[in-house]
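Asks: Predicted model and sequence follow; I will ask about them next.
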Amino acid sequence: MLTVPIRQLGDSERSTVERILDRDPYAGAQIAERVAAHGLSWWRADGRIYGYGPGRDVESLCWSGAHLVPVCVSPPAVAAFAELLGAEPRACSSIIGRADAVLGLWDRLAAHWGQARDVRPNQPLLVAAAAPPAPADPEVRLVRPDEVDALFPAAVAMYTEEVGVSPLLDDGGRGYRRRIAELARSGRAYARFVGGRVIFKAELAIVTRRTAQVQGVWVDPEFRGRGLAVPAVAAVVRDALRRVAPTVSLYVNDYNFPARRVYARCGFQPAGTFATVLF
């Protein structure tokens, strides 16, 4: 039996959940996007959200679904969530969030869930709140829905390079293609085309009232080293700040020095450290 103050949260506690998510709008962005769209009833279909705190008070959150996402989690909350989650088989494909929370959870869950495919312990979290100092590439634009066929191979190449496995393995890529198509339909996919070929791409994978989180930044290997990335990313940031959210955020592997230099030249500032555990 659990001996810790932890419980699953429901619809009546939406305001409490939103208050905690506002305390860390970057680590909580994935959850905040879903809550804004669907309320807490969404959890019943796609996952569960747990709160930690004494009595009826809630001070920390953890979403358990396709991903495991801790938000505003103290060391006692890490221990509590790990005690709860370690009693069940692993259902998530990754643990994502602030490094201290993610690595603390993994330290306690590894014995129950088995070996991870990859652990990325140091991923700088970067935030831009002003237009980039670098000039924007005028050729980078939103992808039209009828251009998904051209975008999809580039998205697969990026995913495979970044994550280490192909998104085509599970269902032939149907689910991943639906995701890419939805990003294009919602005005959240960017690309630069040369002769119908995508040579740069990026997406606003998560959008909340506080931030737009950029993911999937990729330059075709043939075009790397030509100075394309800085103006291309600057174009994405400039448009997202103008049209979507008051900040743009992302996290990057610490060893990816070329990408980190690009983001610095586009005005991104450090805002902490993320970690990711991949299964």
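Replies: Arrived safely.
Asks: going forward, measure contacts and count neighbours with C-alpha atoms only.
Replies: OK.
Asks: What segments of the protein are strands?
Replies: Counting by DSSP state E, the chain has strands at residues 6-8, 47-52, 60-65, 67-71, 94-98, 118-128, 141-142, 189-194, 197-207, 212-219, 248-251, 269-278.
Asks: from what I can see Phe249 touches Ala212, true?
Replies: For residue 249 the amino acid is Ser, not Phe. Yes: the criterion here is CA atoms under 8 Å, and Ser249 meets it with Ala212 at 6.1 Å.
Asks: got another, please set it beside the one above:
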Amino acid sequence: MLPRRHILDVWEFNKNKDELLSMCTLSLAIDAVKYLEKESKKDHLVEALEFNEFVCYMFPHQKPHNRSLLFHVVSDLLGLLMYGVPKKTKHSLKNLESINYSEKNMEHYPIIEVWNTLKDKVYVKKHGVESIIEGFVKKIQIEMDIMERYPFVEDILFNSKEKLNEWLQSLASFYDKHKKTVKNVYDQWWALWLCNSDQERVLSNMLERLNIQAQNEYGLSIDKNHLLSSILSNKRANRHENDNYSRWYKEGVKLLLRI
């Protein structure tokens, strides 16, 4: 899922202001650090779970804020079920979203129970690349609803750039990189989301990135002007998409916490 949704993911289960920024920053960082390497070396969601365990054992003073990684994984799993799994995703920082996922790699983690349960309830077979692109558009609708109804999310996204310092040591240790390298890749990723810009500019930017990704990976173009007008004007549809997503996301997290 996209960054504003991942912030809302954490807020759905923890509204403590003192903890929220730290937890959200970690959830955002696990997406940004995918781009430390030119190619993903392992499944993104498995990597998030492994990093969660790493923090528990090597940086226990940061518990329980690392729980946001579990929220992140549940959200991404649900996004794959509801909006499709691209058959190929080139590794590019400027992609709207790069996905590296294998269900087989999840089999050794309790999270697979969440996948199997939600799969029976929300999965609909997708047909062709058009449905994958449509899934990306729905993710964008969710981002726009969050900007409309949850303005505090923008504040968290903005402040995460500095709050990252809290997680730099653990991230650098896990990925065996210099802290400056981790910080630089986060700053590059963060800048792409145009934090604190107006909604039309943010939406236009996301649609442009999606169009480039669709052209590069599927040989298709999207009608950016039509989508821009439609998404900006149809706030009810955006809200419906986000509320429906929240419903299933909460069910997934509650299931995971019971395992």
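Replies: Now that the structure is in, tell me what you want to look at. Everything numeric here is computed off the predicted structure, so don't read it as measured data.
Asks: Please state their TM-score.
Replies: Overall, the chain-to-chain superposition scores 0.28 on the TM-score scale (TM-score structural alignment, normalised by the length of structure 2); 126 aligned residues with a CA RMSD of 6.1 Å.
Asks: Include distance to Leu151 of structure 1 and mean neighbour count when you put the strands of structure 1 into TSV, please.
Replies: Putting the strands of structure 1 into TSV (distance: least, CA to CA, whole Å; neighbours: other CA atoms under 10 Å) gives the following:
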stretch	distance to Leu151 of structure 1	mean neighbour count
strand 6-8	39	16
strand 47-52	30	21
strand 60-65	28	22
strand 67-71	25	24
strand 94-98	25	24
strand 118-128	26	20
strand 141-142	11	20
strand 189-194	8	21
strand 197-207	6	22
strand 212-219	11	22
strand 248-251	21	24
strand 269-278	25	19
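Asks: Now render those strands as TSV, adding distance to Gln30 of structure 1.
Replies: Conversion of the strands of structure 1 to TSV gives the following (distance: least, CA to CA, whole Å):
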stretch	distance to Gln30 of structure 1
strand 6-8	18
strand 47-52	12
strand 60-65	10
strand 67-71	8
strand 94-98	10
strand 118-128	14
strand 141-142	22
strand 189-194	17
strand 197-207	6
strand 212-219	9
strand 248-251	12
strand 269-278	14
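Asks: Ala110 of structure 1 is nearest to which of those strands?
Replies: strand 269-278 (10.4 Å; CA to CA).
Asks: and the direction of the closest one versus that of strand 94-98, what angle?
Replies: In terms of direction (axes from the mean of the first three to the mean of the last three CA atoms, to 10 degrees), strand 269-278 of structure 1 departs from strand 94-98 by 160 degrees.
Asks: Just the angle for strand 269-278 of structure 1 relative to strand 67-71, thanks.
Replies: Interaxial angle, strand 269-278 of structure 1 versus strand 67-71 (the same axes, to 10 degrees): 140 degrees.
Asks: show me where structure 1 has helices.
Replies: 14-23, 29-38, 43-46, 75-85, 99-113, 148-163, 174-185, 229-243, 257-265 (DSSP state H).
Asks: Let me know which of those is the nearest to Arg141 of structure 1.
Replies: helix 229-243 (8.0 Å).
Asks: mind listing what's buried in the closest one?
Replies: 229-241 (16 or more other CA atoms under 10 Å).
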